[in-house]
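Asks: With the sequence up front, the predicted model follows.
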Amino acid sequence: MDNQGDKSTKIPSLDHYVVKDPEAFARNVAHMIEQAGKAASAWVEPREKGLKRDTLADPVTDIVKTLSKVSEYWLSEPSRALEAQTKLFSSYMAIWSNSIRRISGEEVEDIAAPEKGDKRFTDEDWGRNAFFDFLKQAYLVTARWAGDLVENAEGLDDHTRHKASFYVKQITTAASPSNFLLTNPELYKETVASNGENLVRGMKMLAEDIVAGGGDLRLRQSDLTKFALGENVATTPGKVIARSDVAEIIQYEPTTKDVLKRPLLICPPWINKFYILDLNPEKSFIKWAIDHGHSVFVISWVNPDQRHAHKDWTAYINEGLRFGLDAVEAATGERAVNAIGYCVGGTLLSAALALFAKEGEDRIKSATLFTTQVDFTHAGDLKVFVDEDQIRALENAMSAEGYLDGTRMATAFNMLRSGDLVWPYVVNNYMRGRDPVPFDLLYWNADATRMSAANHSYYLRNCYLDNNLVKGMMKLAGESLSLADVKIPIYNLAAKEDHIAPALSVFTGCQYFGGDITYVLSGSGHIAGVVNPPAKNKYQFWTGDTPVGSFESWLEKSVEHPGSWWNHWHAWIEKQDNTRVAPHIPGENNVQVLADAPGTYVRIRV
């Protein structure tokens, strides 16, 4: 069944929309109201006790201010406003006319149809039932009209236009008739069929999720009860061999008779937990690397609290990366190391490499960057949340506790793809009353981490706001950093559909490094483009010339390869140094073992 639904002229039966047991339905409505009251109490109670402070005013103020600038353009000239209104009204009239003609038996084309891949309107009654078909088309026309208002408004600076486009998309996605009981035929029919039992279950889940969020909604995207760290996620055997205030260093057990002489140190993002690279044995990049002869060490960042309020990037470099290099050397006796940085972990690694070059620290001999930005000119939709006013408001909010609550960042990431990561779960959980299915990736996604105030403020200001790293204006440990000082070879992986670190943004960052850069483009997005084991034979990757000139030109001349880029990366690593030595066992060389992998820091929940 496609998104158009059945356009048969036969009048559809209304039997599925009629309540069969009014008494049972009324009883369930009463139970639903009772559960809704519990949800309201769960929201109110922590606020009455002073345990929760709302900061909704700041984003709402920014939305109003931004969209007001768009409306100023259209309302400043009456004829312009009339033209826009007339265009929308004429579309409504055309949809209405088509509805009348269809009822009379004519075959007519839709005025508006969902885009390919839009799963919101798959129920047959979206096309067969004239009422729901009208709602669908009117919504699609209105959403596109609103987007065009932003696109065609003159006099907006790029940042304001970007924000306005993002906010309009969020509003129109939220306003979709598929999100509401009375305007979604599938929800309506399910409610009638169950006499409203789905709504009772949904309100009960809503109350539970507000309680779990401590007064805020913690939207469940997976059945979290089906996963446990060290049991069915993050299961690769290893030991914690070092611990600082901000990081644990995990050394994994070898599985091969010999290993590459250069150990591999992985610096993951602290915005999420490291086990995205070790979800399960079939998806684990860590296990795959071990099985291919790498001595793998991973930095597991602490989930910070008030004690870490002043831990900035210098602290994360010294107590994370440099601390990790020391631990690797103590465990293996090797000074030369291959390093990997993922997302903001890659940005930190890049800044650290520039600092190390100033200091003469040369233990990292090659660097691999997974979906990493160093130039934030084309940083994507996350830039919507970054300007002076918003950062200052965020800093004020962080000053009270010393950190940014993990749910704030998780919500921001989810809003980048609200049509996939928010509203389908709102409908499924709270209206259909269904538990989400177990999914390890979404379990990881829900395992949010806090950000220390100093760290997060430094990141937002120096990267997203001022783009200081590529300007040579970033300062760490008293040094002004230049990526041109980084002479080691770099494998720079981007993902074609990445909405967090866009492929163009990663590409433009290549030009600032001082050494040889291998730019590789993976299929899919920020996660699936990285976590793509060869055995799955999914997606593809592109290789090409040195990443100079335009991204479009590079892509046009690139060569597409089927499947995963992992083997290509491993071959690149072996070209740097393929010397093999006996494997290193965690705990040898008088190194103290502190805990089993995945460690203790990763278990600290928000």
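Replies: Yep, that arrived. Residues are numbered from 1 along each chain as shown.
Asks: only C-alpha atoms for contact and neighbour calcs from this point on.
Replies: Fine.
Asks: any residues touching stretch 323-331, and which ones?
Replies: The contact list for stretch 323-331, computed with CA atoms under 8 Å, 6 or more residues apart in numbering, reads 241-242, 244, 249, 263, 265, 297, 299, 317, 334-335, 337, 363, 584, 586-589, 591.
Asks: switch the cut-off to 7 Å
Replies: Residues from elsewhere that reach stretch 323-331 (CA atoms under 7 Å, 6 or more residues apart in numbering): 242, 249, 299, 335, 588-589, 591.
Asks: Stretch 544-551 too?
Replies: 504, 507, 510-511, 517-519, 554, 557-559.
Asks: which of those residues has the most neighbours?
Replies: F507 (27 neighbours; other CA atoms under 10 Å).
Asks: here comes the other one, which I'd like you to weigh against the first:
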Amino acid sequence: MRAGMARATSGASPFAVAQAVTDWAMHLSRAPGRQLELAERAARNATRLGAYAFEHFKQDGTAPTPPFSPDQNDHRFAHAGWATLPFAMWQQGYLATRDWWDAATSGMPGVQSRNADRVNFMTRLLLDAVSPSNFPLTNPEVIEATRDTGGANLARGLQYFVEDLIEHAADMPPAPHNGFRIGETLACTPGKVVYRNDIFELIQYSPQTETVRPEPVLIVPAWIMKYYILDLSPQNSLINWLVGQGHTVFAISWCNPTAAQADLSLEDYRQRGVMAALDAVTTIVPDQKVHACGYCLGGTILSIAAATMARDGDDRFASITLLAAQTDFVEAGELLLFLDESQVAFLEDMMWDQGFLDRDQMASAFRLLRDEDLVWGRATRRYLMGQEDKQTDMGTWNADSTRMPARMHSEYLRGLFLENRLTAGRFAVDGRVIALKDIKAPLFVVGTEKDHIAPWRSVYKTKLFTDCDLDFLLTSSGHNGGIVSEPGHPHRHYRTGHRKAGALYMDPDTWLANHEVQDGSWWPVWGDWLASHSGAPVAPPRMGAPAKGFPTLCAAPGTYVQQT
């Protein structure tokens, strides 16, 4: 019965929604001063709108300055037509309403901050749904396109809408674009699969240089995404670039779990994932330490593995790199809006029935975080403008999402997001608590400025819970775009700083003020750092180790990356 209710709401808890709204409304009802402030703000916004309209009607040849501006990343009102009447007033009325609701859902005494944020988020979703940019008769860009094409844009949009409706009803994944195919144009760095179990395949990449650094690199991607975000097109593949810099690179390619794997645990991903991969790498390249690199949740599980190894005296890591990876989840960004005990219980009920968290259910949550562009902006472009979605390598990867095993996802949400056990000193492995401060291998930590999945200040807190030698680098763009930032990519910049082992802590805002922006890609900075922690180049190792139980099984990118 509970699973049926969870399915009906797509895993969203109506109790969590009701609790947030009730908390906010009850406290607003007992705050007459706050009510007067909001009434004053409404009157002030109306006055500003009236003055703006009057300036338009003066017709003295000067364009009036709008009183309200959209967010920096909101591109719905970029068309020049939004500066003309009546569209300008519709746009400004919408922005004035949003401004009032932002004020109404913040700064309310007594309201739990998470409830206030949740109400703010929900009102933003409702307002975005009725934005004038969403309707053909109130969007000047759609009206112009309709006039110029004789309505062909609306006809194409209707065709796209029907196609998408059929795909959604049939639960069909989007058809791959001819220009981007796995193993041909994506995930096409040459290599071999040298190990496989039920959780992952291990890929060893073929050397591209006559000599290589003796210490291999092991890449641990997140299991909520397919690994080839780090091996997109050859020109922006981090893996291809790393191999070209003279490194022996191994990468984990996680399976796309089914209901039969519902009982896979977080410990399975550590023990039979990260540790099994490390055992294989150190067997294929013996007598060498390993540079480990974890991305997103891959960095989190790598941190857990590294802390466990440090506790147990295992010193096989030469260095550890964390890319947009959180170890502390108190400030885990907007994803926390979706998580509390009630919400997690609904997700657990749904996963108990399905055996996993479906890819569409997770993708929907990420889309809602940027609904003005990823939901409504896309709908306007596709269904009203008749524009086919622009095909990119990252867009193709983004549509190729994965599932999450029920048990592992529940443990991850509760143990890390809700209870923050790792940095609170309550995360146990094999019955004993681990601590990040036990890690002695040097760390290279990367955060991205516009990350809404792993906010950079949260990523930065790795410095608060470790004592080892650490370099922190903050790069431009977001969670994925900031990491896929190849040399030559336009409009990229970064900041970087070094903390010696045992140095005092510096808060993130002070760090930001004390480190200057440098133009370009961060990849070469990381490459130089890896080289400084590596030995002199040697001849490349063999592919696999057949005599030791690690034969080459098939060509990269392997079979798991093809699972749907």
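Replies: Right, received. Where do you want to start? Just so you know, these numbers come straight off a predicted model, no measurement behind them.
Asks: returning to that earlier point: the contacts of stretch 323-331 of structure 1 into TSV, with extra columns for secondary structure, distance to F385 of structure 1 and neighbour count?
Replies: Formatted as TSV, these follow (DSSP: H, G, I helix; E, B strand; the rest coil; distance: CA to CA, whole Å; neighbours: other CA atoms under 10 Å):
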residue	secondary structure	distance to F385 of structure 1	neighbour count
A242	strand	36	22
I249	strand	32	29
I299	strand	28	27
R335	coil	41	17
E588	coil	47	12
N589	coil	48	12
V591	coil	44	14
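Asks: Now render the residues you listed as TSV, adding distance to T61 of structure 1.
Replies: Shown next, in TSV, are those (distance: CA to CA, whole Å):
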residue	distance to T61 of structure 1
A242	46
I249	43
I299	39
R335	52
E588	58
N589	58
V591	54
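Asks: Of those residues, which is the nearest to K204 of structure 1?
Replies: Using CA to CA, the shortest approach to K204 of structure 1 within these belongs to I299, at 39.1 Å.
Asks: just the helices in the stretch 101-250 of structure 1 please.
Replies: Counting by DSSP state H, counting those that start in this stretch, the stretch 101-250 of structure 1 has these helices, from start to end: 125-128, 130-152, 158-174, 185-193, 197-212.
Asks: Among those, single out whichever gets nearest to K116 of structure 1.
Replies: Evaluated with CA to CA, the helices of the stretch 101-250 of structure 1 place helix 130-152 nearest to K116 of structure 1, the distance being 13.1 Å.
Asks: buried set for that closest one?
Replies: 130, 132-143, 145-147, 149-150 (16 or more other CA atoms under 10 Å).
Asks: if I pick the counterpart of C255 of structure 2 in structure 1, what's in contact with it?
Replies: Alignment note: C255 of structure 2 maps to V302 in structure 1; criterion TM-score structural alignment. By CA under 7 Å, 6+ apart, the residues touching V302 of structure 1 are 246-247, 601-602.
Asks: Over to W566 of structure 1?
Replies: So W566 of structure 1 contacts P534 (CA under 7 Å, 6+ apart).
Asks: Map it onto structure 2.
Replies: Under TM-score structural alignment, W566 of structure 1 pairs with W523 in structure 2.
Asks: what do you get for M474 of structure 1?
Replies: That one, M474 of structure 1, aligns with F427 by TM-score structural alignment.
Asks: Its match and I434 touch, don't they?
Replies: Yes. The criterion here is CA atoms under 7 Å, and F427 of structure 2 meets it with I434 at 6.2 Å.
Asks: of these two, who's got more company?
Replies: I434 (25 against 18).
Asks: which residues touch that one?
Replies: By CA under 7 Å, 6+ apart, I434 of structure 2 lies in contact with 307-308, 311, 425, 427-428.
Asks: mind listing the helices in the stretch 401-550 of structure 1 by residue range?
Replies: Using DSSP H, counting those that start in this stretch, helices in the stretch 401-550 of structure 1 cover 406-416, 418-421, 423-426, 440-446, 453-459, 468-471, 503-509.
Asks: Show me what counts as buried in the third one.
Replies: This means helix 423-426 of structure 1. Applying 16+ other CA under 10 Å to helix 423-426 of structure 1 flags 423-426 as buried.
Asks: Give the single residue among these positioned nearest to L382 of structure 1.
Replies: W423 (19.3 Å).
Asks: Now which residue in structure 2 aligns to the closest one?
Replies: Match for W423 of structure 1 (TM-score structural alignment): W376.
Asks: Of the helices of the stretch 401-550 of structure 1, which is nearest S399 of structure 1?
Replies: helix 453-459 (7.0 Å).
Asks: That closest one: which residues count as buried?
Replies: Under 16+ other CA under 10 Å, the buried positions of helix 453-459 of structure 1 are 453-457, 459.
Asks: got those as JSON lines, with distance to G549 of structure 1 columns?
Replies: Output for the buried residues of helix 453-459 of structure 1, formatted as JSON lines (distance: CA to CA, whole Å):
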{"residue": "A453", "distance to G549 of structure 1": "38"}
{"residue": "A454", "distance to G549 of structure 1": "36"}
{"residue": "N455", "distance to G549 of structure 1": "33"}
{"residue": "H456", "distance to G549 of structure 1": "32"}
{"residue": "S457", "distance to G549 of structure 1": "33"}
{"residue": "Y459", "distance to G549 of structure 1": "28"}
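Asks: Could you measure from G527 of structure 2 over to D74 of structure 2?
Replies: 35 Å (CA to CA, to the nearest Å).
Asks: residues in structure 1 aligned with stretch 396-413 of structure 2?
Replies: Here stretch 396-413 of structure 2 aligns to structure 1 at residues 443-460, judged by TM-score structural alignment.
Asks: Can you check the distance spanned by that stretch, start to finish?
Replies: For stretch 443-460 of structure 1, the end-to-end distance is 26 Å (CA to CA).
Asks: Centre of the chain to it, how far?
Replies: Mean C-alpha position of stretch 443-460 of structure 1 versus that of the full chain (CA atoms, centre = their mean, to the nearest Å) differs by 12 Å.
Asks: same check, this time on stretch 428-446 of structure 1
Replies: 16 Å.
Asks: And the contacts of that stretch?
Replies: So stretch 428-446 of structure 1 is in contact with 187, 198-199, 201-203, 205-206, 221-224, 226, 276, 279, going by CA under 7 Å, 6+ apart.
Asks: Recalculate using a threshold of 8 Å.
Replies: 181, 187, 190-191, 198-203, 205-206, 220-224, 226-227, 233, 272-273, 275-276, 279, 410, 425.
Asks: Need the buried ones from those selected in PyMOL.
Replies: In PyMOL, the members of these classed as buried (16+ other CA under 10 Å) are selected with the following command:
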select buried, resi 181+187+190+191+198+199+200+201+202+203+205+206+220+221+222+224+227+233+272+273+275+276+279+410+425
